[in-house]
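Undergrad: okay, here's the prediction I keep looking at, along with the sequence it came from:
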Amino acid sequence: MNSIAIFCGSKAGNESVFIEQAQKVGAYLAEQGKTVIYGGGRTGLMGIIADSALQAGGKVIGVIPTTLVDRELAHPQLTELHVVNTMHERKAKMAELADGFIALPGGAGTLEEIFEQWTWAQLGIHLKPCAFLNIHDFYTPLFDMIHRTVETGFTQARFAEQLFQSESIEEILEKFKNYQAPEPKWGVQ
């Protein structure tokens, strides 16, 4: 597992722990020799992840749609920057480049991106792990809802179990190293 896609906020949030952990994640991934794949922005947790990985000597690849480049939101110092036409192309390119996916705190875009990858894993479009870095219990209510979807018969337990959560980037990478994808929903694609 050489490249990790990070989904996170284009804002920094209102608690310093989010910034501190984003800095730690970027530096740790670089120190572990992992390439960071992310949305290519320079603001919020996105920019913090990129900056800390680059400062630690890591490789950072951004994937950003033209409309955001036009608004001058692209990070200017990345190892590589892929400019695509649409958000759909962005997610597909990130999925192609990444060996696994981690969500840090963020809003609707972060949730949409990680849930699409988790859905693709269930369908067998890819067999890559997905995780949430649960900083300061940010995602605990979300996991309560995911467990509710299992209890009510909308999600198969094996798919909920394949979705990792931890407060520790180290633990997530360890789980990724030992990851075995469950049988896809309708067999291997």
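TA: Yep, it's here.
Undergrad: when you work out contacts or count neighbours from here on, use the C-alpha atoms and nothing else.
TA: Will do.
Undergrad: distance from whichever helix or strand F101 is part of to the middle of the chain?
TA: Assigned by DSSP states H and E, F101 belongs to strand 100-103. The chain centroid and the centroid of strand 100-103 are separated by 3 Å under C-alpha atoms, centre = their mean, to the nearest Å.
Undergrad: second structure follows, compare the two:
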Amino acid sequence: MGRSPNSLKSVCVFCGSSDAADPAYLRAAGDLGRALAAAKLRLVYGGGGVGLMGACARAAHAAGGEVLGVIPNFLVGKERALESVQHEVVGSMHERKQRFFEESDGFVILPGGIGTLEEIVELLSWRRLDLHTMPVVFYNPDGFWEPLFALFQHTVDAKLTPPSFMDAWTVVDRVEDIVPSLFAGPKAGASSMLTSVT
């Protein structure tokens, strides 16, 4: 299921859906949307018009980028589905994540809450099982994701996860570094992870 960086055409963005988010995060999401449009990369995202995901999608669309939103029917009202972009309404969260995976060649993770965490863990679990080798880029302003990385390292230190797992993603502190990191592809050490933990 791996795809080469040369085939990068669609990028899924996981991020928060809260309008109460730090305005700096909302601005960064808009900057990413514009950067994806400029790079001719289709944005695949959660389909809503709220929070960081709405900011990213509106910016990408306004900049002439292609956008695909995927939203479960029970969230259409709550997350205010963005009618101005192409979107699919699916029956469940599981379907939504499967469509993200099927429609994407790479993933970007912006600040988010428990829903974003759930998406991250499944995506990286699938990477651990060698179900994909797509690039995963974390945007980590002011160390936002450091507690999560520390938890992952804790599982490595406990010999429950192989050390190679820590190469499954790239971390950037600046929005302008996200797209180049996607095109750079997975880290060299992130080859097969389906090995025993010793």
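TA: Thanks, I have the structure now. A quick note: this is a predicted structure, and the numbers were derived from the prediction, not measured.
Undergrad: corresponding residues in structure 2 for the strand holding F101 of structure 1?
TA: Using TM-score structural alignment, strand 100-103 of structure 1 corresponds to residues 106-109 of structure 2.
Undergrad: how big's the offset between that stretch and structure 1?
TA: Mean deviation of stretch 106-109 of structure 2 from its aligned counterpart in structure 1 after superposition (mean C-alpha distance after the TM-score superposition for structure 1): 1.0 Å.
Undergrad: quick one: residues in contact with that stretch.
TA: For stretch 106-109 of structure 2, the surrounding residues in contact (C-alpha atoms under 8 Å, 6 or more residues apart in numbering) are 8, 10-15, 116, 120, 134-139, 178, 182.
Undergrad: if you set the cut-off to 6 Å instead, what comes out?
TA: With C-alpha atoms under 6 Å, 6 or more residues apart in numbering as the test, stretch 106-109 of structure 2 has contacts from 11-14, 134-138.
Undergrad: and the furthest pair within those residues?
TA: Greatest spatial distance among the contacts of stretch 106-109 of structure 2 (C-alpha to C-alpha): F14 and M134, at 14.5 Å.
Undergrad: what residue of structure 1 matches up with V179 of structure 2?
TA: Counting by TM-score structural alignment, the partner of V179 of structure 2 is L173.
Undergrad: check which helix or strand covers its match.
TA: Assigned by DSSP H and E, L173 of structure 1 belongs to helix 169-177.
Undergrad: mean offset of that helix relative to structure 2 (after superposition)
TA: Relative to structure 2, helix 169-177 of structure 1 is 2.9 Å off (mean C-alpha distance after the TM-score superposition for structure 1).
Undergrad: list the contacts for the nearest residue to G33 of structure 2 once chain neighbours are set aside?
TA: Closest residue in space to G33 of structure 2, ignoring its immediate chain neighbours: A60 at 4.1 Å, by C-alpha to C-alpha, 6 or more residues apart in numbering. A60 of structure 2 makes contacts with 33-34, 37, as judged by C-alpha under 6 Å, 6+ apart.
Undergrad: tell me the one of the residues you listed nearest D157 of structure 2?
TA: Once C-alpha to C-alpha is applied, the member of the contacts of A60 of structure 2 that ends up nearest D157 of structure 2 is G33, at 36.6 Å.
Undergrad: from what I can see that closest one touches A59, true?
TA: Yes: under the criterion of C-alpha atoms under 6 Å, G33 of structure 2 makes contact with A59 at 5.1 Å.
Undergrad: looking at those two, which one has more neighbours?
TA: Taking other C-alpha atoms under 10 Å, G33 of structure 2 and A59 do not tie; G33 has more neighbours (28 against 22).
Undergrad: residue boundaries of the strands in structure 1?
TA: Assigned by DSSP state E, structure 1 shows strands spanning 3-7, 35-38, 60-65, 80-84, 100-103, 130-133, 163-166.
Undergrad: ranking the ones you listed by burial, who's on top?
TA: Among the strands of structure 1, strand 35-38 has the highest mean neighbour count (mean count of other C-alpha atoms under 10 Å), at a mean of 26.
Undergrad: which other residues reach that strand?
TA: 3-6, 59-62.
Undergrad: go through those residues and say which is closest to I19 of structure 1.
TA: I19 of structure 1 lies nearest to I6 out of these, by C-alpha to C-alpha, at 14.3 Å.
Undergrad: looking at structure 2, name the residue matched to that closest one.
TA: Correspondence of I6 of structure 1 to structure 2, assessed by TM-score structural alignment: V13.
Undergrad: T119 of structure 1 too?
TA: Correspondence of T119 of structure 1 to structure 2, assessed by TM-score structural alignment: S125.
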